[in-house]
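Trainee: next input, structure requested:
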Amino acid sequence: MAQDSDIALSVNPVVARSGQTADEGGATRLRGHMGVFDIVFTVLAFNAPLSVFVGFITVIIGFGNGLGVPVTYLGAGLLMMLFAVGFTAMSRRLPNPGAFYAYITAGLGRPLGLGAAFVALVSYLFILVGGYAFGGLSWQALVRDVLGGPDLPWYLYTGLVMVIVGVLGYFRIQLSARILTVFMCFEIVAIVAYDLVVLGRGGVSGVNLESFAPSNIVSGSIGLAVLFGIVCFSGFEATAVFREEARDPERTIPRATYLAIALMAGLYALSSWAMVIGIGTDTIVADSAADPTGTALGTVAVYLGTISLDVITVLLCTSIFAANLATHNVTGRYIYSLSVDRIFPKALSVVHKTEVSPHRASIATSVISLVALAGCIVGKGEATTLYAVLVGIGGYSLILLLLLTSLSVVAYFRRTGDPEVTLWRSLVAPSLASAGLLVAFVLATQNVAAMIGGSQGMADFLIGLFLGLLVLGVVVALVLRSRRPDVYRRIGRQDI
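Mentor: Presented below is the predicted three-dimensional model:
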């Protein structure tokens, strides 16, 4: 890696004072004015809080550690905060987008960095395609069951959503950020309204602290609880993906990262505690295991009324749409970054002259998603199965990337010896995060079949796929180092 650290700015010229950049052909690079809340709400949209509320909390209660779920979320949030200490320290030192891709390259070298980029890109594509399938199913149920409309195939709704997302992804990121902000505000208001009503009424038998009793915290399958709890925080790393489009990124990115994690930890811990109180400590575990989604929607109907349940159903659809849009934008920027580095065709790195968006990379994302989803439909894939498998394995691979990134923080600062970064930020916090994430990765590897709701054979195949992508990236990088050293030097845009 020593030879990798001498890349001059001439490889990737930067006009620092103007805040604009250009490649060899003079094409303008991405730039924008995203503030802290623009990025935070984009991250929350990727995470889809209402989907977590309806589909994940009761799963962890039923199959994880039961009543102790609020502490699981607080613990997972603490682990993500530890990760963020090193993550944000890197973001202040590396003026390049790419998040996992850029940071792993800087810390662990170009070959592993490129492998991580391949894993990240395919992970986001899996999550995007799975989200499209789930969205189509949700819109189908809304139109048919709530609005009394025709019973159309789910993939027709998916196709319409894909068109809308593709159009929005073509334009500048601020447009998407505004739309996502509106959707996220409605979601959070709905979730907090449930929490406040339950706590205000005292639930079934009064407000209690049984969720925080040590015996309940470690009850059931604590491993599965930790695993699913961490997956519920997926997406916060995307704060660094928007670095080029952020206002004052050295401040905006760290603030957005910490705020996003804190909001998710607080919201999920409070909501799971309210759900335990609202349904009752005697029955919630059994009810959640028998019907996770039905249990969540049922308690909403009890405390907010049937009309509010219909509103929640509508908001669930918009939540999934917002997640699709956020994931599309993140995926497109990964394709853009790899194209700027010439790993992918240079044509995909062109930025729109007026929208200042990676419009070609966005179009490529839409085309890849369409082809992948069409293949699944032709192969008779069911929407619910696609969602469980693709999003589940995507979450698994993101844990791997978090682990590699945390290790890269330690390696980077040990090598550079930056005196301005404290030992806590450069070594202690990222080492603690690495230890926690290693445990989570082992648990995830042991429970992939449970994550994807499929067979162990399918789980083994998907694990092999992502490990194969990691190896493929390493091999491609080594070939580039031998045959195309100019392209090899561009990997990760390491201006250090």
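
Trainee: C-alpha from now on. contacts and neighbour counts both.
Mentor: OK.

Trainee: ok, now which residue in the chain is the farthest from the centroid?
Mentor: For the chain, the residue at maximal distance from the C-alpha centroid (C-alpha atoms, centre = their mean) is S205, at 36.6 Å.

Trainee: so that residue sits in a helix?
Mentor: No - counting by DSSP: H, G, I helix; E, B strand; the rest coil, S205 falls outside a helix, being coil.

Trainee: and it, how far is that from T58?
Mentor: Per C-alpha to C-alpha, to the nearest Å, S205 is found 19 Å from T58.

Trainee: coming back round to it: how close does the residue farthest from the centre of the chain sit to V367?
Mentor: Note on S205: its distance to V367, by C-alpha to C-alpha, is 53 Å.

Trainee: what sits closest to V285 if chain neighbours are left out?
Mentor: G62 (4.8 Å; C-alpha to C-alpha, 6 or more residues apart in numbering).

Trainee: ok, the residue positioned nearest the centre of the chain to R110 distance?
Mentor: For the chain, G235 is the residue whose C-alpha lies nearest the centre (C-alpha atoms, centre = their mean; 2.2 Å). Separation of G235 from R110 (C-alpha to C-alpha): 23 Å.

Trainee: now do the contacts for T158.
Mentor: 132-133, 135-136 (C-alpha atoms under 8 Å, 6 or more residues apart in numbering).

Trainee: which among those gets closest to G453?
Mentor: Closest to G453 out of the contacts of T158 is A133 (15.6 Å), distances taken as C-alpha to C-alpha.

Trainee: test my guess that the closest one contacts T384.
Mentor: Yes - if you go by C-alpha atoms under 8 Å, A133 and T384 touch, sitting 7.3 Å apart.

Trainee: so between those two, which is more surrounded?
Mentor: Between A133 and T384, counted using other C-alpha atoms under 10 Å, A133 has the larger neighbour count: 29 against 16.

Trainee: contact partners for that one?
Mentor: Residues in contact with A133 (C-alpha under 8 Å, 6+ apart) are 154-155, 158, 373, 383-384, 386-387.

Trainee: could you do N47 as well?
Mentor: Contact analysis of N47 by C-alpha under 8 Å, 6+ apart lists 232-236, 323.

Trainee: which among those residues count as buried?
Mentor: The neighbour-count criterion (16 or more other C-alpha atoms under 10 Å) marks 232-236, 323 among the contacts of N47 as buried.

Trainee: which of these fall within helices?
Mentor: Members of the buried ones among the contacts of N47 lying in helices (criterion: DSSP state H): A323.

Trainee: go through the buried ones among the contacts of N47 and name the one nearest A450.
Mentor: C232 (15.2 Å).

Trainee: pretty sure that closest one is touching S51, no?
Mentor: No - look at C232 against S51 with C-alpha under 8 Å: they stay out of range, at 9.7 Å.

Trainee: okay, now R333: neighbour count?
Mentor: 25.

Trainee: quick one, what contacts it?
Mentor: Residues in contact with R333 (C-alpha under 8 Å, 6+ apart) are 98, 241, 358, 361-362.

Trainee: next up, for comparison:
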Amino acid sequence: MTEQSAPARGADRDHTLRGSIGVAGIVFLVVAAAAPLTAIGGALPVMLAISNGPGVPMAFLVVAVVLLVFSVGYAAMSHHVVDAGAFYAYVTRGLGARLGLGAAALALLTYTAIQAAIYGLAATTLQSIVTQYGGPELPWWLLAVVLIAVVGLLGYRSIDVGAKVLGVLLVLEIAIVAVLAATILVKGGPEGYALTSFAPSTFFQDGPGIAVMFAVASFVGFEATAIYGEEARDPRRTIPKATYIAVVLIGVFYAIASWAIVVAFGPSQVEAAAQADTAGLVFAAAAQYIGPSYADVMTIMLLTSLFAALLSFHNAISRYLYALGRKGVAPEALARTHPRHGSPHVGSLTQTAATVVLLGVFALAGADPVLNLFTWMSGVATVSVLVLMVLTGVAILVFFACNEVDARVWNTRIAPALGLVGLAFVTVLVLLNFATLISGSAVLAATLLAVVAAAFVGGLVVGAVKHPSRTGGVPGHELGAASQQALSEN
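Mentor: Below is the predicted model of the structure:
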């Protein structure tokens, strides 16, 4: 049987995702995973403190440009492959089933790691809010369980429900950051409106690797535009539009918001200010330019930002498990969808249980939810997703080189090649600075990178077992329903 997307197998309602999500809904899911307030309130001060200081805003633009060029081939591929596995499905179609399963393992590692990291930060943030308002000092792991339960309940339901929740949270989240940035830029900073943040010389000073690493982490949910293709009203139009809009929105918004923080303290002083008060830098700017009450509201909104990211990644993992179950490389039960909600409810429940186990390991080990759980897992997710995107870039080039389904040279040859070069450059920068991110431990860095390698190799081994008759190279180029339609139209 040809390996094709679920819509072509629509006769089995128990194994078919259902939804009517549009461009705006998918963009919400992607940007929610990027967690704007978390990136600006949590990651940005670290970037300013230990990377290239005032050159940080440029890092967001550099990563956005690389992903935008990569998106051209990615969007073109979405016309021919519509599958909840997204990167996994693209690599399978371009490079074969074995490498596809290697990609699937990297995707599961990426989303599991980043979700675990965010649970650690979210639980700590909730713990701080509870005690701030006179509540008891509850252990972080107990608060994490509460968050897991709420996320699991929403993930069990239809994607339309999750998209609506994320939409509301995201609008509030973007608004609160936008108001702060606008206020700072209207009032001006102690050194005026210096544009040195966007100068190449400023970007490359003191090494931009850490800034680029955090910027990449801000785009980890980028793949979601294709993940939700089967639940979109018109995937061939929705996915490309949502991809471009999400990348541009995230990149530009982060660049402007981070520049506003640089302006607030001054390019020559912002690095020292971030080093002196990393956790409270952005909230101090809010208190200074708007008022203390606004800073308190931002603290609460930080929690909702983290929750939105948790829900988005939960949905992504559930759909990957669903795709693997449908392909027969994971238990078939994972491919079942809820008769009323049309959601991958078994995958959702499995993901919830796995999260409880993973966080339980860190809790039993007495690990710090931020210094250990958040930092280590964020690093793993960043490296893993970059390797996954490089692999996908190669698959896109191979697919279009071997299948004459699209005559657009820019979309299928030039842009994918340029995007691949850009991703390789970013990956090298991240690897060179990986040890710095995790407290400078070379041994720990090697261990965590080994986890990424082991996940990929594990996927290859499963592929060899499940597909023993395949050589693992380029498959027989069996085109799915969308590709056959494209051929007929041409």
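
Trainee: quick revisit: can you flag which of the contacts of T158 of structure 1 belong to helices?
Mentor: 132-133, 135-136.

Trainee: filter those residues down to the buried ones.
Mentor: 132-133, 135-136.

Trainee: let me see the contact set for V346 of structure 2.
Mentor: Residues in contact with V346 of structure 2 (C-alpha under 8 Å, 6+ apart) are 333-337.

Trainee: and with 10 Å instead?
Mentor: Taking C-alpha atoms under 10 Å, 6 or more residues apart in numbering, we find V346 of structure 2 in contact with 156, 318-319, 321-322, 333-338, 352.

Trainee: from those, which land in helices?
Mentor: 156, 318-319, 321-322, 352.

Trainee: just those residues now: which is nearest V62 of structure 2?
Mentor: Nearest to V62 of structure 2 out of those is R319 (C-alpha to C-alpha; 29.7 Å).

Trainee: in structure 1, what residue corresponds to the closest one?
Mentor: Using TM-score structural alignment, the partner of R319 of structure 2 in structure 1 is R333.

Trainee: quick one: its match from D23 of structure 1, how far?
Mentor: Using C-alpha to C-alpha, R333 of structure 1 is found at 16 Å from D23 of structure 1.

Trainee: give the contact list for the aligned partner of A295 of structure 2 in structure 1.
Mentor: Under the alignment (TM-score structural alignment), A295 of structure 2 pairs with L309 in structure 1. For L309 of structure 1, the contact set (C-alpha under 10 Å, 6+ apart) comprises 297-303, 315.

Trainee: and if you look at G169 of structure 1?
Mentor: Residues in contact with G169 of structure 1 (C-alpha under 10 Å, 6+ apart) are 163, 175-176, 325-326, 328-330, 332, 357-363, 365-366.

Trainee: if I look at it, how far off is A177 of structure 1?
Mentor: Applying C-alpha to C-alpha, the value for G169 of structure 1 to A177 of structure 1 is 11 Å.

Trainee: what touches both of the two?
Mentor: In contact with both G169 of structure 1 and A177: 325-326, using C-alpha under 10 Å, 6+ apart.

Trainee: closest to G419 of structure 2 out of the contacts of V346 of structure 2?
Mentor: Using C-alpha to C-alpha, the contacts of V346 of structure 2 come closest to G419 of structure 2 at R319, 25.9 Å.

Trainee: helices of the stretch 201-350 of structure 1, start to end?
Mentor: 214-217, 222-231, 249-279, 284-290, 292-304, 306-340 (DSSP state H, counting those that start in this stretch).

Trainee: distance to Y396 of structure 1 added to those helices, as TSV?
Mentor: Putting the helices of the stretch 201-350 of structure 1 into TSV (distance: least, C-alpha to C-alpha, whole Å) gives the following:
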stretch	distance to Y396 of structure 1
helix 214-217	23
helix 222-231	8
helix 249-279	19
helix 284-290	22
helix 292-304	21
helix 306-340	16
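
Trainee: quick one: closest of the ones you listed to A8 of structure 1.
Mentor: Short answer: helix 306-340, nearest of the helices of the stretch 201-350 of structure 1 by C-alpha to C-alpha, at 16.0 Å.

Trainee: mean deviation, that closest one versus structure 2?
Mentor: For helix 306-340 of structure 1, the mean deviation from structure 2 after alignment is 0.5 Å (mean C-alpha distance after the TM-score superposition for structure 1).

Trainee: quick check: angle from that helix to helix 292-304?
Mentor: Following axes from the mean of the first three to the mean of the last three C-alpha atoms, to 10 degrees, one obtains 130 degrees for the angle between helix 306-340 of structure 1 and helix 292-304.

Trainee: name the helix or strand for the aligned residue in structure 2 for L112 of structure 1, please.
Mentor: Aligned counterpart of L112 of structure 1 in structure 2: L99 (TM-score structural alignment). Assigning secondary structure by DSSP states H and E places L99 of structure 2 in helix 97-132.

Trainee: in that helix, what counts as buried?
Mentor: Buried residues in helix 97-132 of structure 2, counting neighbours by 16+ other C-alpha under 10 Å, are found at 97-129.

Trainee: just stretch 413-430 of structure 1 next, same as before
Mentor: For stretch 413-430 of structure 1, a neighbour-count test (16+ other C-alpha under 10 Å) marks 413, 423, 425-430 as buried.

Trainee: now stretch 413-428 of structure 2
Mentor: For stretch 413-428 of structure 2, burial by neighbour count (16+ other C-alpha under 10 Å) applies to 413-417, 419-424, 426-427.

Trainee: what does stretch 176-195 of structure 2 correspond to over in structure 1?
Mentor: The counterpart of stretch 176-195 of structure 2 in structure 1, using TM-score structural alignment, spans residues 190-209.

Trainee: what's the end-to-end length of that stretch?
Mentor: Termini of stretch 190-209 of structure 1 sit 24 Å apart (C-alpha to C-alpha).

Trainee: tell me which element the counterpart of I179 of structure 1 in structure 2 falls in.
Mentor: For I179 of structure 1, the aligned position in structure 2 is V165, judged by TM-score structural alignment. Using DSSP H and E, V165 of structure 2 falls within helix 159-187.

Trainee: mean shift of that helix relative to structure 1?
Mentor: Average distance, helix 159-187 of structure 2 versus aligned residues of structure 1 after superposition (mean C-alpha distance after the TM-score superposition for structure 1): 0.5 Å.

Trainee: name the helices or strands packed onto that helix?
Mentor: Judged by 3 or more C-alpha pairs under 10 Å, 6 or more residues apart in numbering; DSSP states H and E, helix 159-187 of structure 2 is in contact with helix 23-34, helix 36-38, helix 140-156, helix 235-265, helix 281-289, helix 292-327.
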